[in-house]
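Asks: Got a sequence here, can you model it:
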Amino acid sequence: MSRFKENDLPKAKLNASSLNKALLIFKYADNHKWKFYLGLGFLLLTGGTALAFPKLMGILIDCVKNNDLSKANSIALGLVGILFLQSFFSFFRISLFVNYTENTLANLRLALYSNLIKLPMPFFTQKSAGELNSRISTDINQISDTLATTIAEFLRQFILIIGSFILLASINLKLTLMMISIVPLVAVAAVIFGRFIRKYSKNLQDQVADSQSIVVESLQAITVVKAFANEWYEIARYKNKISEVVKVAIKGGNYRGYFASFIIFCLFGTIVAVVWYGVTLSIKGEMTVGDLISFVLYSTYVGASSGGIAELYTQIQKAVGATERVFELLDETPEKINTSQNQSTEKIKGNVSFQNVSFSYPSRPEIQVLKDVNFTANFGQKIAIVGPSGAGKSTISSLLLRFYDIDGGLILIDDKNIYEYDLENLRGNMSIVPQDVILFGGSIRENIAYGKPNATEEEIMIAAKQANAFDFVNGFPEKFDTLVGERGIKLSGGQRQRIAIARALLKNPSILILDEATSSLDSESEKLVQQALENLMEGRTSIIIAHRLSTIRNADAILVLNDGKIAEKGTHKELLEIENGIYKNLSNLQFSEY
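Replies: All right, here's what the predicted structure looks like:
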């Protein structure tokens, strides 16, 4: 069972090129950049107050030796003030970075989605929806975490390490050199060992997930398991996987035991060694007890920050990689589409002509789907296209909608090259009713109005009546406010088709494409949908891609596609008269089934 998490994101190497690419994200900040710079200011103040704390603690401890209560009280108040300032600075640092990040990423998300939705169809045939969704969710979440917290924390830890080392050297150089020779080595070893433990824990999680997949699969297919009397087999399969989980878990437990032993002996042993040497120096009079306390606290800063900064660096690498992947999508060239809601569509009449059109899909250039296709559909005509699966029927509709560019020939609409039309205006004059209607997860009203977002209530009602949808919609308690569910799952196939027809009617297209619009319906639904389609086809050019030949008997012309070519052309009656014709054979085959 595959599981993709943010922790599994690939890391990018940090170099001049990748960093320059990542820095492009700042251009999406607009007028929020000042928040980032002000946040950096508060970050420096947070680091400064944090570094002052151990020094004042050391001075406070030395008040015991000097028996100076008044100074102790002043230093204690100073420490409280330091803590207050640090809290104040930390709040504004976090608040400003989050504010900056959310506004910047809102702009980035909008820019990414706006570019994504305008990309041409060949792009979507090569990318899965899951992968693209990951760019908008997982990758941007990684960037969000890094901008909001990781960068700030990385810089804070860096300030603490550098500042602590300077102050350690100012307290006692001998003890600092001794600490430098031991502590970093132990800290690095602890980080490496900790990473190994986490990696092994992930392996254990994978094993457990695999064992759970056996449970899920067997329960989902319980009828098959019982029909084959294979309960024993599933139990044995699960037992073997559980045994593997136990072995991995025990081994992981031993590794965690080694890690705990390492921490106790090495890390705490190092602390003991540093403190012992500090005490020795204090006894010799080379440093005070307060200095020793300050030294220990600064050493703790160095150790904790050194351990954390490696993980933060890894997160930054992942964020840079995520930024590169996001900008790959932003760099893709979109179709020239106007995204304004107030665009006007210049009406075309609807005469369509294919002249020697050849086409191969970009993903399969070696396979020619259409070969020198010629046909004409005049205004108001119903042109049906039939043929076996893979003959290229749906490809014709894709080319009419300019989802793809043709390899050769011409497509004319009203005697004008299809590529001379504004893409928006061209598609604005067309509607398609597909076989598998996909509705959006809103209300019925919203789905019908998708054909004309600024439609009036009366226009929506008229479209619903013409599409034979009004009666069933009115039968719902919420009527036109009924939610259709994801992809329209709450409606039947026939109901979805009629909503799609109402949507197309509302758009009032000049050219209508019906892509096997009734092939998956039962007889009763097909009758209602067919009536609605007759209303829809009236007064416009219709290209009907048909599977059921009974639905196209009255077409003005029927084109029979075979192996990418138009093998036969004529009316239903004319095609039936062709001896051993493809259409006649298809017709005999279909009608013999009834």
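
Asks: CA atoms for contacts and neighbours, from now on please.
Replies: Will do.

Asks: so which strand or helix has the most centrally placed residue in the chain?
Replies: The centroid of the chain falls nearest to N133 when counting by C-alpha atoms, centre = their mean (1.9 Å). Assigned by DSSP states H and E, N133 falls within helix 129-134.

Asks: next one: V272
Replies: helix 268-283.

Asks: Which elements pack onto that helix?
Replies: Under the contact definition 3 or more C-alpha pairs under 8 Å, 6 or more residues apart in numbering; DSSP states H and E, helix 268-283 sits against helix 173-220, helix 289-330.

Asks: Between these, which one is closest to N588.
Replies: Nearest to N588, of all the helices and strands packed on helix 268-283, is helix 173-220, at 41.5 Å by C-alpha to C-alpha.

Asks: next one: the closest one to chain centre, how far?
Replies: Chain-centre distance of helix 173-220: 28 Å, with C-alpha atoms, centre = their mean, to the nearest Å.

Asks: Sequence B follows; please return its structure for comparison with A:
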Amino acid sequence: MSLFKAALRSPPICPPQPLPSQPRLLLGVGLRSVGRSGSIRVWRGVHSPARPLAQLRSGSEVLRGLRFQSTSTSTSPAPTPPAQGTSSPSPAVQSLAHSPASPSLSPPSLPSIPSTTEPPPTPSLPKRSLLGRLLPSSLVPAPESASNVWKLFRLAGPERRPLTIGVGLLLVSSSVTMSIPFTIGKLIDFFSNPGNSTFLGLSFTSASALLFSLFLLGALANTGRVILMRTSGQRIVARIRNRAYASALRQEVDFVERQGGGSGDIVSRLNADTYIVGDSVTGNLSDGLRAIVTASVGLGLMFYLSSKLTLVMLAVVPPISIGAVFYGRYLKKLSNQTQEALGDMSRVPCFQVAEETLSAIRTVQASNSYPMEEATFAQKVQLVFDLARKEALASGLFFGGTGFSGNVTILTLLGYGGSLVARGEISVGDLTSLLLYTAYVGGALSNLSGFFSSLMRGVGAGERVFSLIDRVPAVRPGVGEEFVPSARGVIRFENVGFTYPSRPDVMVLKGFNMELRTGESVALVGKSGSGKSSVQALLLRYYDPTHGRITFNGRDIREYTPESWRATIGYVPQEPVLFSGTIASNIAYGRQGATLEEIVAAAQQANCDFVDAFPLGYETPVGRNSLSGGQRQRIAIARALLRRPAILCLDEATAALDAVSEYRVNDAIQRIISSKNTSSIVVAHRLSTITTAERLVVLEDGKITESGTYRELASRENSRFRALMAAQLNVAAGEKSMLDEVSEATESDSDGETAVGEEEPEEQVIDDVHDQKKIKAKAASMQ
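Replies: Just a heads-up that it's a prediction; the model follows:
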């Protein structure tokens, strides 16, 4: 009992371990030679991160380029492998020794830091096993399937103790179960012969008590087996879900949002696939072992009772076994397609009804879009239904065929067994026991085929889960040095070129060069799609530049860990997200250990005065849409302020706000910028936002076309910025006089009265000081 309790308690569910700040780097060095025997020799080196990351990466680039492959026509000798018992130089030294020219050894500059993708391994022909040479290829499981099967069973490693006890209890319960047909047969013979006074050498009362105790033991063993197997299975599911979720959080943004790894697909892997995997290595394993024990013991007792009848029964086993193999592989393929279709449905808008369509129910009803939404959803449902129907058809044919084979076997045994009873070779009780064992063995073989099919289903789901767990993100967490949070300096974009992974042919940024000094405020202006948000995405290291580099005080930001670098950046998106929790927890999101005083101070600095009006104050529960746009935006600003950022990124933070909310948000932003301790990059279109920036950078088609202060660009003739502002104000070519009037009013408000006789320039500065004064007055009246 103590062992049973201990098995239930251990091992605990371990949370995902944090990634080390400087993990051990494995840099493969290939020195390949094809000798006379045709064998390929590959030596690999392991390097520790003792040197700076830039040198490691540069070195790895050089070493990866030093690959030598000799052929029959090559004159260069093949490298000699080190002799045993002698110390061999490292692969790096060997590579350098075989270098054809020293200039190729110069490390590349930081702008050419390569991606972390390793070169593809050298292809080799797999060896075929004896089974693969004897059987057709369609009957032999693929090597990757076998590898995934072992991956599944390795998940059960931490559960050895409870699973071992569970297997022992399974053997006990199965043995008791297999004694029932034998006992029934002996009871029939006992009652058929009135002259018998003993049953199995005991009195009938004693034998009944013994059987009752035996059956009770079997019931207790079966109970313990189910409890241990299921609790172990849930621990495995919890463990693999934690690992998969931790891996999903560390993937690059593009994978989660675009490349087949949308949130719906990832949730499908975390939910359905992990459950299938956990069930495959526990519940399915238990059923498979039970089927093996039942079939083995049943066949042994059948041979003991009548070898002739047993051989007749075995005539149907090979067809069932071959059918199970074919069915298992086909079912694995269908299971993969069905799971991918379910992930597809979770990813596309038609299946996000609860999250998207119902949240926009006003628009749906106002547009009378019911038929369109229903038709789109029905198409995806039909796709999954078609796949499920194929799987159902395959299952029905298989189980129908095995059931028919079992019934024919029983009829054959009855006919042939009846003749044996008539000749006196076996008793009626033995024939009954043998028929019962036939049913038991047939059911066990059916369960065994089901075990194989479920195992293949688990392999199919495991491939999707392991592909997420084992995936190496493009921006690797924990790689590099720790960035000092208090550091301040100059950020430079040096000849940066960038393409999104989902659109590799579209260059979003082209030769982008920009400098952001300490405490400076820069506003990025341009049409939609000009690359403004991409600049912030690169600065936040959601992606790395395709070409060029981004430096902080002369050092490439890729030399720092993404976590420590992002910790110094405050980000306020256009549509801020509030998580389920309180206002305080949302402000403190990403800043562990923040005190209530710090939270309140950040909220006050962000003009979150509306919090005091709530009865629960900062403990008020909030969700995604429980506050207005301006309130959510100010909470997002308070969240950014709490981090004490060195860099502040604002992505059209006031685009969806009304005039009063915009003024309050801009006032909070201006407080941050005026401190001169935080550099800021603002993406905006509205005049009220960009007029406060110290420098404007106009982007067009991924390039900088203009740069300067607001007044310089607005007063410049043929300015792209002036054209953008005119388009924003909806000023047509024939309404130039209205634009001049706005410019004159702006100039008079900013610089006072114009001197008598002084002639105004033809193109006046565009400003919205009038608008800001009106907004300020309206805000004061509302307070």
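
Asks: if we can go back for a sec, mind checking what the residue nearest to the centre of structure 1 lines up with in structure 2?
Replies: With TM-score structural alignment defining the correspondence, N133 of structure 1 maps onto V267 in structure 2.

Asks: OK, contacts around its match?
Replies: By C-alpha atoms under 8 Å, 6 or more residues apart in numbering, V267 of structure 2 lies in contact with G343.

Asks: Then G493 of structure 1?
Replies: S520, L521.

Asks: and the aligned residue in structure 2 for it, how far is that from Y275 of structure 2?
Replies: With TM-score structural alignment as the criterion, the equivalent of G493 of structure 1 in structure 2 is G629. G629 of structure 2 sits 39 Å away from Y275 of structure 2, taking C-alpha to C-alpha, to the nearest Å as the criterion.

Asks: circling back to that earlier point, distance from the chain centre to the helix or strand following the helix holding N133 of structure 1, please.
Replies: Moving toward the C-terminus from helix 129-134 of structure 1, the next helix or strand (DSSP H and E) is helix 140-145. Distance of helix 140-145 of structure 1 from the chain centroid (C-alpha atoms, centre = their mean) equals 12 Å.

Asks: What's the average distance for helix 140-145 of structure 1 when superposed on structure 2?
Replies: Aligned to structure 2 and superposed, helix 140-145 of structure 1 gives a mean residue distance of 1.0 Å (mean C-alpha distance after the TM-score superposition for structure 1).

Asks: Leaving out the residues flanking it, which one is nearest to L108 of structure 1?
Replies: Closest residue to L108 of structure 1 apart from its sequence neighbours, by C-alpha to C-alpha, 6 or more residues apart in numbering: Y28 at 6.1 Å.

Asks: what about that neighbour, which SS state?
Replies: helix (DSSP: H, G, I helix; E, B strand; the rest coil).

Asks: got it, and G519 of structure 2?
Replies: Here G519 of structure 2 is recorded as coil under three-state DSSP.

Asks: Kindly state which residue of structure 1 is aligned to it.
Replies: Using TM-score structural alignment, G519 of structure 2 lines up with G380 in structure 1.

Asks: Enumerate every residue touching that match.
Replies: With C-alpha under 8 Å, 6+ apart, G380 of structure 1 has these contacts: G350, E538, G539, R540, T541, S542.

Asks: Matching the last one against structure 2, which residue comes up?
Replies: The pairwise alignment with structure 2 assigns S542 of structure 1 to S680, based on TM-score structural alignment.

Asks: For the one helix or strand its match maps to, enumerate the helices and strands it packs against.
Replies: Assigning secondary structure by DSSP H and E places S680 of structure 2 in strand 679-683. The helices and strands touching strand 679-683 of structure 2, judged by 3+ C-alpha pairs under 8 Å, 6+ apart, are strand 521-526, helix 532-539, strand 647-651.
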